[in-house]
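Student: fold the following.
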Amino acid sequence: MQTRESEYIITMFGDFSIEHGGSKLEKSSRRTQQVWNLLEFLIANRKGSTSSENLIEFLWPNGSSDNPANALKNLVYRLRTILSDTFRDEERQFIIYRRNSYALNSELVCSVDSELIETYWNSAERETTDREERKRLMLKITELYNGVFLPKSTREEWVTPLRSYYHRIYIQSAIKAAQMLMEDKNYQGSLQVLEKAASIDVYEERIHELLIRALAASGDHTAALEHYYFITRKIYDDLGVKVSAGLTKMYNEIAKSVNHVEADLSVIEEGLRNAAQYNGAFCCDYEVFKNIYCMQSRLIARSGQSIFLVLLTVSDSKGAVPAVAQLSCAMEKLMTAAVETLRKSDVISRFSPTQYILMLSYLNHENCQTVLKRLFERFKKYYKNPSIRVLATHCPVVPVS
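Tutor: Just a heads-up that it's a prediction; the model follows:
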């Protein structure tokens, strides 16, 4: 009878490792990538064998080896040595060669997380599977999936379709499991599933919509609204797009549900006062920015004071949009510099993926230039990449009579 101790526990999600008998083999930069490529490929295809020709084509595409047949034999020898040394088993043949094909030894008792996930998913999707069993299986999938499939092998073409396949299974399992838990009014269990899924795939709106619903259903309306603010800004800042109409509609429903009658004005004033406790410029979404603009343009029509609009645009040295990683970092540092440099009466908002719009109160043209000079100096202190430029244009706010 096989025991748990005799199994080889193979992890393919979030990282790659093999555990057996107290020993663990992990992906290491000390060994060449080809060794890991061969091992991962044989495990992923362990239900069958792969011909030498196919392995050569996979490992050395476009004839990148002078003597591929010999190179394959040497690579297999190195891999066998690593496995036998790691698991202290010189007698066992980990990799079998038969009829010009290689395969992982079928006598090895292996528990592979990717195989388990596929088995659980197929069982859960059967029409004969009852609800409780389906929920249990999908929860098992969410437990096993701890990140994308073979994350350190992103350049391998054979990995890409499998990564998409398993990720789709995980997201669907997380959504269905969370929905069933919410139907059972197990909101904490649903939140655990959804929070993990949101950390793995931060841009999957279906996960965030369910997470916000679960927070609201659990009674934590404040956290639900805060998560909506977080994900709308995250998606817009990183991708330059707005969240779906469905997510916005759900937000409006939750926002309405938290309204209540308050008879004590001092309680309302205290809540407003606490919300106003911030340092530096006021940051807000562009819709809020437009409302503030409307109010200020009416105010200065009577006061006669001046307010300036400033548009900050980030570009590379050629005036083009920077690479995603550079742009994200530059925009973050520019926001920090602006908040720290500007006054509490000033307002800043993200206008586009490469632009911020500012509203600077009670300044003239010369003072506006001075403020922008200080802002640029602070930005250069925080972000020292000479290939990134920030262009500023400004104009006065026109009073509305």
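Student: for the rest of this, base every contact and every neighbour count on C-alpha atoms.
Tutor: Noted.
Student: hey, where'd the strands end up in the stretch 251-400 of the chain?
Tutor: Assigned by DSSP state E, counting those that start in this stretch, the stretch 251-400 of the chain shows strands spanning 282-283, 307-316, 347-352, 355-361, 388-396.
Student: quick one: secondary structure of the residue nearest in space to the middle of the chain?
Tutor: Computing the C-alpha centroid of the chain and ranking residues by CA atoms, centre = their mean puts residue 202 first, at 3.7 Å. Assigned with DSSP: H, G, I helix; E, B strand; the rest coil, residue 202 falls in the coil class.
Student: to check against the first, give me the structure of this:
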Amino acid sequence: MGAEDILTETESKQLKVFTLGHFVVIDGDKFLSETRGRSRKVWDLFKYLLVNQDRVLLPDVIVEQLWPNQPYDNAKSAVRTLIHRLRSLLGEGVDLIRFTQGGYIFNRHQDLWVDVNVFESCCRQARLAAKQGLIQEAMNLYRQGLSLYKGDLLPECPYSDWLIPLRSHYRRLYLQSVVELALLLRESHAYAEIVEEITRALLIDYFEEELHLILLEALLDDGKVAQSKWHYENVTSVFYREMGLKPSPAMKRMLRLIQERDSDSGKVLDFSAFREAMQSRQQTNEAFFCEPEFFNVICNLEIRRAERNGGQGLLALLAATSSELGTETARTWQEDMAALQEVLQDALRKSDVLCRFGQQQFMVLLPNTTLEQGQRILQRLAASLKDRELLLRSRLQPLTPHDKT
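Tutor: Predicted coordinates:
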């Protein structure tokens, strides 16, 4: 049965039952499920029979599952009364419930259409068609089935334990089918439809990482690098904030792909473009200022180079205080730090690296520098700070243990 056959069959049915995302029972143009109030228990019974449509359900089991906290001394009589009311609501022309072997079973009537049955049938037929190489037919069946999934099975019954296994089953089938459809769409370069289907699926389960990976890849393949970059930053932030999860290896690989194609119209950077990008991000001819984490990385690299080549280097810890004693305030030490940073970046060499070390100190890396050269640098810094009525406090130490002092 193809997608067109399923659509024709759906239109021919008189009684339709929707359970995915919302519960609605329609008989022709009449909404039966809108008869609420005292009918709640009747519709609860209908739902229970519907999701267990292949089983004979004994009255005692029905009462225990649906109303465990209510005393029903005569379960058979209570269920019989509800069955009678249910048949009246559904109409005499449709016999959906049969009594057999001391219990009740849902009758798969020829005039009955149930969304979960069609949804599951479409997804399974689509998978079979894909295996047989009928790609277009498979995609149409997937589209037909996925369009029926509006949300979890019977969401108005969140605390019904008897629904949990089936609810999980249909959710897994939906997410798996979305992924399988996306793989078929990728072969035909239908990136916009992939984005549409995945975006809808993320409303069902935002924390399914595979969906985000497929979405990011589709955006990249469609040349939407900026959009993929924004989505990556957003999803990794949400994963960490809500679940404490850092990017997985798969997400890190995706980030590298995004970075490769960034700022180059979706194409991988060549060496000339890479050099231009690097040059555009370089600072001026002053010392390099960075964050402490990056400073540590640079120091470790410099230590390795010094140990390999036998070079020398120094680390300097610097602070500045006002030459006017007794005038320190919360505001003046911040101003002193700003002045010290300005002097450091102006007076130090282009190859030197500095970072903030605590609130009132700077750490400076002086590569290829002897102790004598380091002391002259400190003297030059002290003179520049003196002009600003600041005193330099400093400590020097070798970058590596074998450096001579």
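Student: please state their TM-score.
Tutor: Once superposed, chain against chain, the TM-score is 0.62 (TM-score structural alignment, normalised by the length of the first structure); 291 aligned residues with a CA RMSD of 3.9 Å.
Student: the second structure: which residue goes with the residue nearest to the centre of the first structure?
Tutor: Matched to the second structure by TM-score structural alignment, residue 202 of the first structure sits across from residue 206.
Student: and the residue nearest to the centre of the first structure, how far is that from residue 196 of the first structure?
Tutor: 10 Å (CA to CA, to the nearest Å).
Student: what does residue 130 of the first structure give?
Tutor: Distance from residue 130 of the first structure to residue 196 of the first structure, by CA to CA: 25 Å.
Student: those two: which is more packed in?
Tutor: Shown here are residue 130 of the first structure and residue 196; by other CA atoms under 10 Å, residue 196 has more neighbours (18 against 11).
Student: so what does the one helix or strand that one maps to touch, helix or strand wise?
Tutor: Applying DSSP states H and E as the criterion places residue 196 of the first structure in helix 187-200. When contacts are defined as 3 or more CA pairs under 8 Å, 6 or more residues apart in numbering; DSSP states H and E, helix 187-200 of the first structure sits against helix 159-183, helix 205-217.
Student: in the second structure, what stretch matches the first one?
Tutor: Pointing back at helix 159-183 of the first structure there. So helix 159-183 of the first structure sits over residues 163-187 in the second structure, by TM-score structural alignment.
Student: what residues sit buried inside that stretch?
Tutor: Within stretch 163-187 of the second structure, the residues that count as buried by 16 or more other CA atoms under 10 Å are 163, 167, 170-171, 174-175, 177-182, 184-186.
Student: what do you get for stretch 54-68 of the first structure?
Tutor: By 16+ other CA under 10 Å, the buried positions in stretch 54-68 of the first structure come out as 55-56, 58-60, 68.
Student: swap in stretch 136-145 of the second structure?
Tutor: 137-145.
Student: tell me which two in those residues are the farthest apart.
Tutor: Within those, two members stand farthest from each other by CA to CA: 137 and 145, at 12.4 Å.
Student: in this structure residue 245 of the second structure contacts residue 239, no?
Tutor: Yes - shown here, residue 245 of the second structure and residue 239 form a contact pair, counting by CA atoms under 8 Å, at 5.4 Å.
Student: picking that back up, tell me which residues are up against the helix holding residue 196 of the first structure.
Tutor: With CA atoms under 8 Å, 6 or more residues apart in numbering as the test, helix 187-200 of the first structure has contacts from 139, 142, 146-147, 171, 174-175, 177-179, 181-182, 204, 207-208, 210-211, 214-215, 217-218.
Student: can you get me a residue count around residue 308 of the second structure?
Tutor: Residue 308 of the second structure has 9 neighbours, counted by other CA under 10 Å.
Student: my bad, residue 309 of the first structure
Tutor: When neighbours are counted by other CA under 10 Å, residue 309 of the first structure registers 19.
Student: tell me the counterpart of it in the second structure.
Tutor: Residue 309 of the first structure maps onto nothing in the second structure, by TM-score structural alignment.
Student: ok, residue 309 of the first structure - contacts?
Tutor: Contacts of residue 309 of the first structure by CA under 8 Å, 6+ apart are 357-360, 394-397.
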